[in-house]
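Trainee: I'll drop the sequence and a predicted model, then ask my questions.
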Amino acid sequence: MVSSGDKNAAVVSLVGAGPGDPGLLTLHAVDRLRNADVIIYDHLIPPFVLELANAAAQRIYVGKWGAETRAMPQEAINDLMVVCAKSGRRVVRMKGGDPFVFGRGGEEASHLAAHKIPFEIIPGVTSAIAAPAYAAIPVTDRRLSSSFLVVTGHENPERVERRVDWGRIANAADTLVILMGFQQIESICLALTAAGRSPDTPAAVISGGTGARQVVVEATLATLPSILAQHPPPAPSLCIVGDVVRLRKEINWVETRPLWGLRVLVPQSRDQGLVTCEKLMNLGAEPVLFPTIQLVPPADIAAIKLAIKSLAEYNWIVFSSANAVDWFFRWLFECDQDTRSLGTCRVAVIGSATAARLRHYGVIPDVVPAQFHAEALVDALIAHAGPAPASTWRVLFPRAEEGRDVLPQRLRSLGTSIDVLPVYRTVLNAAADGRALEAALAAGQIDVGIFTSPSTFRNMVELLGGCDSARAVIDKMTLVAIGETTASEVRKFGSRVDILPAESSIDSVLDALKSWVSAGRTNAATDVGTSPKPKCPPNDTLVG
C-alpha cells in the first residue's frame, strides 16, 4: 500500500464510503480523502464526506440514480482513473458501501491492473450489515440465526443466464439480506416460499439505511409485496428475511437518539461546520454541510504585525468569537511569537466556545461574562478591573473586518482607548452549489437550518438566487438563530425565527433543538415574531 506521505507516487485508491452515515467512514478512507488530488465519486456519497477531502482536490461526479442514464458510462470511468493516475495525481475512486460488495470494484481493479496502474482497496462498511444494525435487526443472533447470506436482487441485465438461484438460496442461511431487489420483490418472495421458506417468515425492507430518512417496513414473506406496492420505499433499500427481524422491537436503539430523523443544514465555514456536524451526528441527526462563508486574510496585514509587536502596550485583549482567537494566534505564530508575548495583558472573551478555543492555545481567560453580548462584557471588565477607571485602559480587539461596533462604541463612551484589529474577513463561498441546495429545500429534504452569524444567512440567500428565489424555499425548514444579532438578520429578510437558544453557543442551539423535538417539532418555539417582507434591492440580493 502506498504511504499517504509519498506525494510523488501516482496511485488509485478504491475507497468504500460506507452506507450513508458519515460516522461509519474508516480512518483509512479519511486519510486518502485528505491527500487526494482527484476524487471520482458516485451518487450515494454524503456531501459531508466530500467536505473531509483536500479542499484543492478536483471532484468529478460519475453517479447513477435508479434507472436514469449514468453521468458517465462505466468504461469511461475506468479510462478516467487511468488518465488521472498517469498524470501523476493521487486518485480516490469513492464508492458507496464497500467497493467489492456489488460495487463493481473488481471490474475497476482489473482495468487498473491491465494498465499497470498501482492501486489499493480501502474497504467500506457495507449496507448489508450496517442498515440492519441501524434498524435494530442483527444479521446473526445465537438464539435465532447462525448464518447469513447476502445476495443481489438486481443482476447484470446484459447476462442471458441468471446466476441467482432463489430455490437454492431460500434455505441456504438463516438470514437473507437482499440488496437492490425492490423491483423484483414479488417474484423473489414467491420464489423463496415456493422453495420451502415459510410464508410467515418475518421480513423487513430498510430504505435509506443509517441515514436520517431511514424507514423500516416490517412484514412477512407473504405480505411484503402487497405492502410495498401500496407504499413503495425510496431507494436505496434492502430486504432482510429471517427470524432476527422479530428482535427489532426489543433492541431498537438508533431511533431513541434525541435528534434522530432530522436533516440539518449547517452553513458555517468549513472548519467550524465540521465540528458542528460531528456534534449533530452524535445526537442522531444527519448534517448537511453547506458552507456559505469563507474566512480569508484581511486587507491590511501590516496593521496586524504592528499590533503584535506592540502587545506590551495593552492592558486587555478582547475576543468575541472562536474565529477571532484562531486568526489572532495564526498571525502571532507567523510573526515568530507565542503566548509569552501576551505578557501582562489580561484577556476577556464573549461566549463559552470562545473561552474553550482560547484554552486550546494554553491561555485561560480572565473574564467570561455570564451573558454572551458586548454590554455584559463591558460590565464584567469594569467589575474585574477594580479601582482602575476605564479611561486608563488600552484595549486590543481582534475581530472580523466586517464586525459590529457595539463593543468599541461602548468602551469609547467610557473613555477607553480601544484598537479594533481586523484579523480576518468573511466572504461569500462562491463555490457552493446554490442550485443543489434550492432543489433539496424545495423537495423538503432539509428539516432545520442553523445560522450562527448574519453572514451565514445573508450569503445563503445570495447563493439561492436572491430574495424572491430564496423566499420560496427557506421557510420550508425550521430556522434556528444562534443569537439576537443573527435573528435580526433573519427577520429583516421577512422570515420567522423558530428557535432562539438561551445562550449564543452551538451547545445551547443543540439543547434547544432537543427540546423542540421532544415537544413535537412545532414551529412555535422561542421566537414567533415576524416582520414585513422587505423589497429587494435592484440586484435582487440582500446587501449590508
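Mentor: Looks like it came in fine.

Trainee: contacts, neighbours, all on C-alpha from now
Mentor: OK.

Trainee: what residues does the longest strand seen in the chain touch?
Mentor: Secondary structure assigned by DSSP state E gives strand 417-428 as the longest strand of the chain. Contact with strand 417-428 is made by 292-298, 301, 303-304, 307, 324, 327-328, 331, 391-402, 408, 411-412, 455, 459, as judged by C-alpha atoms under 8 Å, 6 or more residues apart in numbering.

Trainee: try stretch 283-295
Mentor: By C-alpha under 8 Å, 6+ apart, stretch 283-295 touches 21, 47-48, 51, 211-212, 254-255, 257-270, 273-274, 277, 280-281, 424-430, 432, 455-456, 459-460, 463.

Trainee: and here is the other one:
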Amino acid sequence: MSPVEPFSDDSPLGASGAEGVRALRVAVTRPLSGERLENLLRDAGHAPVHFPLTRIEAPSDPRPLARGARALLRGEMDVLLLTSVRAVRSLAQALETVAEGPWRRPEGLQVWVIGDATGAAAARMGLVPDRIPEHFVAEQLLEEASSWARLDGLRILFPRAAAGRSLLPETLARAGATVTLVEAYRSVDDGEEADRLVRAMGRGELDLVTLTAGSQARVLARAMRGTRPALRCAVPMVAIGPATRMAMVAAGLPEPTVAAPHTVEGVVAAVKTVAGGLQ
C-alpha cells in the first residue's frame, strides 16, 4: 500500500501547477498504480495518491471465456462487443491459448467498442474497431447500434467483468440479438484500501477523489458508513461518466463533477475545473 505523500518542498500544497491551476492531492481509486491517469495528473502539476478500491482477478471459471474465444475463431459470432481494456487483455490471452499460436480475425466479424482506450487496445491485438459510439457510454452505443446492423438474429460475444451492468446485454437481447456473456475478469472489493482512503480524507490529507467505476463508489460508500455527515462533502469528487455518477448518488455519496469526455483525459480536465474553483 502506498502512503499518503505530501508535496515536496519545491511543490507545496496550494502552489500553482500547470497553467497556473492550484496543485491538488488527488486520490486515484483505479486498481493499477502507475497507470495513465496518474501520469496525466502529474503532468498537470497535481499529486496523485493511489487507493485501489478494487483489484482485478482472473475469472472464477476460465472455461466460458475459452469457449467464447473458440466460437469467435470458428466464425460463429457476428459481433465482438468490448467495453474495457481489461476485457480486451483477457480475451487476447484466451485467444492465444485456444489457438495455440497465431490467429487471424474471422472474416466478416464486426468489432464494436466503447471508448478510445478500449479501441486502441483492441487494434493492438489485431481487432481494429468497426464502430465506436460518439459518446463513450453504453446508452450511446445502444442508440446507434440499430443503424450499424440489423440486430434481430445478430450473434454477439460480450466478454466483460463478472458483475457488469445489465443494460447492454438485456437491451440488445430484447432487440432480437443473441448475446453470449462471458466473464473476462473479476473486480474484487478492497475494504482495507477504502478505510485508508476515508482516514486520509478525515485527516485533511486529500483535496479531491476520483472514481472511474460504480464498484469503486459502492466500496467507498460502505467505508464511509458511520462517519460524520460533513466528511462526505468535505472532499470534492470527480466521476468519469454518468454511470459512475449514478452509482455514487445511489450509494449516498455527494454529487460529483462528471468528466467530459468520459475518459481519463476528461477526468484530468474535471480536476482542473475543480482546482480552479478552489483557488
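Mentor: Looks like it came in fine. Everything numeric in this text was worked out from a predicted model, so none of it was measured.

Trainee: got the buried residues for the longest strand of structure 1?
Mentor: Ser417, Ile418, Val420, Leu421, Pro422, Val423, Tyr424, Arg425, Thr426, Val427, Leu428 (16 or more other C-alpha atoms under 10 Å).

Trainee: so that strand matches what in structure 2?
Mentor: Alignment of strand 417-428 of structure 1 against structure 2: residues 178-189, by TM-score structural alignment.

Trainee: go on, stretch 285-295 of structure 1?
Mentor: By TM-score structural alignment, stretch 285-295 of structure 1 lines up with residues 46-56 in structure 2.

Trainee: how far does the matching stretch sit from its chain's centre?
Mentor: Relative to its chain's centre, stretch 46-56 of structure 2 lies at 13 Å (C-alpha atoms, centre = their mean, to the nearest Å).

Trainee: quick one: end-to-end length of that stretch, please.
Mentor: Stretch 46-56 of structure 2 has its terminal residues 26 Å apart, counting by C-alpha to C-alpha, to the nearest Å.

Trainee: got it, and stretch 309-323 of structure 1?
Mentor: End to end - C-alpha to C-alpha - stretch 309-323 of structure 1 spans 21 Å.

Trainee: and for stretch 187-196 of structure 2?
Mentor: Per C-alpha to C-alpha, the first residue of stretch 187-196 of structure 2 is 19 Å away from its last.

Trainee: what do you get for stretch 222-230 of structure 2?
Mentor: End to end - C-alpha to C-alpha - stretch 222-230 of structure 2 spans 16 Å.

Trainee: identify the residues contacting it?
Mentor: Here stretch 222-230 of structure 2 has contacts from Gly191, Ala194, Asp195, Val198, Arg232, using C-alpha under 8 Å, 6+ apart.

Trainee: identify the residue nearest the third one in space, chain neighbours excluded?
Mentor: Right, the one you point to is Asp195 of structure 2. Ala223 (5.7 Å; C-alpha to C-alpha, 6 or more residues apart in numbering).

Trainee: next helix or strand past the helix or strand harbouring the one you found?
Mentor: Using DSSP states H and E, Ala223 of structure 2 maps to helix 214-224. Next along the chain after helix 214-224 of structure 2, taking DSSP H and E as the criterion, comes helix 229-234.

Trainee: which ones are touching Ala204 of structure 1?
Mentor: Per C-alpha under 8 Å, 6+ apart, neighbours of Ala204 of structure 1: Val216, Val217, Glu218, Ala219, Thr220, Leu224, Cys239, Ile240, Val241, Val245.

Trainee: now do the same for the last one: its match in structure 2.
Mentor: Per TM-score structural alignment, there is no equivalent position to Val245 of structure 1 in structure 2.

Trainee: with the fifth one instead?
Mentor: In structure 2, no residue is equivalent to Thr220 of structure 1 according to TM-score structural alignment.

Trainee: how far away is Thr220 of structure 1 from Ala191 of structure 1?
Mentor: Counting by C-alpha to C-alpha, the gap from Thr220 of structure 1 to Ala191 of structure 1 is 14 Å.

Trainee: hang on, the earlier thing: now do the residue nearest to Asp195 of structure 2 against Arg199 of structure 2, distance only.
Mentor: Using C-alpha to C-alpha, Ala223 of structure 2 is found at 10 Å from Arg199 of structure 2.

Trainee: so for these two, which residue has more residues nearby?
Mentor: Ala223 (18 against 15; other C-alpha atoms under 10 Å).

Trainee: on that earlier part again, name the residues of the helix holding Ala223 of structure 2 that are buried.
Mentor: Buried, per 16+ other C-alpha under 10 Å, within helix 214-224 of structure 2: Gly214, Ser215, Gln216, Ala217, Arg218, Val219, Leu220, Ala221, Ala223, Met224.
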